[in-house]
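A.B. asks: here is my input; please provide its structure:
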Amino acid sequence: MNYHEIPELSNFYLEDSYVLAIDEGASSLKFKLEAVLSENHPRYEKPITSEQYCYRKISLCFLNADSFVWTNRNFIAFSDSSGETDYGNIDSFSISDDGYTLSGDWGKVIINGKAIKIVIAD
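C.D. replies: A predicted model of the protein is given here:
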């Protein structure tokens, strides 16, 4: 199953979304993203002139998880020409019977749990 087949994620393009922060709680993991919205997303707007995509700040939340297993952590920030920093993208998002495996420049994490919630910040 592709992450696009998850209803909550069907109108996002994570490979070109930027990871701004990762917050880990006892049973939750939250990725704060500058996310790419597809044209089918209800909050989609035509991109500004200097951008290729429509971006919105969101939180991608994994809730009530049994565990998080980090097989790699690499929180090294990248800076763009305007001085804004991020931790790269979500390059891989795979789905299993027990949960999800996500990876990118920031590391790799296995999430044992299925609950996902998207919160759009702006």
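
A.B. asks: could you use CA atoms for every contact and neighbour count after this?
C.D. replies: Noted.

A.B. asks: in this structure, spot the strand with the most residues.
C.D. replies: With secondary structure taken from DSSP state E, the chain has its longest strand at strand 12-24.

A.B. asks: packing partners of that strand?
C.D. replies: With contacts taken as 3 or more Cα pairs under 8 Å, 6 or more residues apart in numbering; DSSP states H and E, strand 12-24 sits against strand 29-37, strand 85-86.

A.B. asks: please give the structure of this sequence too, so both can be compared:
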Amino acid sequence: MTPHSYAAFPSLHDVYLEDSWVLGVFPAEHEVTFRIEAVLTAAHPHYQPPKPGEQYCYALADLQIRSTAPIDHQLSGARPAVDRSGTSDLGNIDTFRPTGPSTWELRGDWGAVTVQHPHVDLALRGTTP
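C.D. replies: Predicted coordinates:
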């Protein structure tokens, strides 16, 4: 996998967001939290070989983005997709990139978020079932 601009945030160094599943988006004025099934790369300290039938190592996590400035979030209102196993998700974080000197943008089927001077934390909650 090639390096991504979001690797500028230490907690995302060994995570691949484009194939991580968004399970929920929880916006507030100065923060937004994404509940995700995060793809951990082989370099991540919690990496384990993928489970049978899976391409990646997934871990349940909360991706929290905070700012002292109000965060602009525009949720799409799209209904979750449901796979054959009955698991639902809101797609992926397709992009997380800088759009200016201190402005970052996240986009996906779930909507869009624009944040000034983001503080980013990824808290693992355990492996996926």
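
A.B. asks: all strands of the first structure, in order?
C.D. replies: For the first structure, the strands defined by DSSP E cover 12-24, 29-37, 54-63, 67-73, 78-79, 85-86, 92-95, 99-104, 107-112, 115-120.

A.B. asks: CSV for those strands, including distance to K46 of the first structure and mean neighbour count?
C.D. replies: Shown next, in CSV, are the strands of the first structure (distance: least, Cα to Cα, whole Å; neighbours: other Cα atoms under 10 Å):
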stretch, distance to K46 of the first structure, mean neighbour count
strand 12-24, 15, 18
strand 29-37, 10, 22
strand 54-63, 6, 20
strand 67-73, 35, 14
strand 78-79, 25, 12
strand 85-86, 23, 18
strand 92-95, 26, 15
strand 99-104, 27, 18
strand 107-112, 32, 20
strand 115-120, 17, 14
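
A.B. asks: between those, which one is nearest to E45 of the first structure?
C.D. replies: strand 54-63 (6.1 Å; Cα to Cα).

A.B. asks: one step back: indicate which one of the strands of the first structure is closest to N2 of the first structure.
C.D. replies: Closest of the strands of the first structure to N2 of the first structure is strand 92-95, at 6.9 Å (criterion: Cα to Cα).

A.B. asks: which residues does that closest one contact?
C.D. replies: 1-3, 15, 100-104 (Cα atoms under 8 Å, 6 or more residues apart in numbering).

A.B. asks: same deal with stretch 66-79 of the first structure?
C.D. replies: 27, 85-88, 105-113.

A.B. asks: tell me the residue furthest from the middle of the first structure?
C.D. replies: In terms of distance from the mean C-alpha position of the first structure, T49 ranks first, at 24.0 Å (Cα atoms, centre = their mean).

A.B. asks: now check the second structure for the residue matching that residue.
C.D. replies: Using TM-score structural alignment as the criterion, T49 of the first structure maps onto P52 of the second structure.
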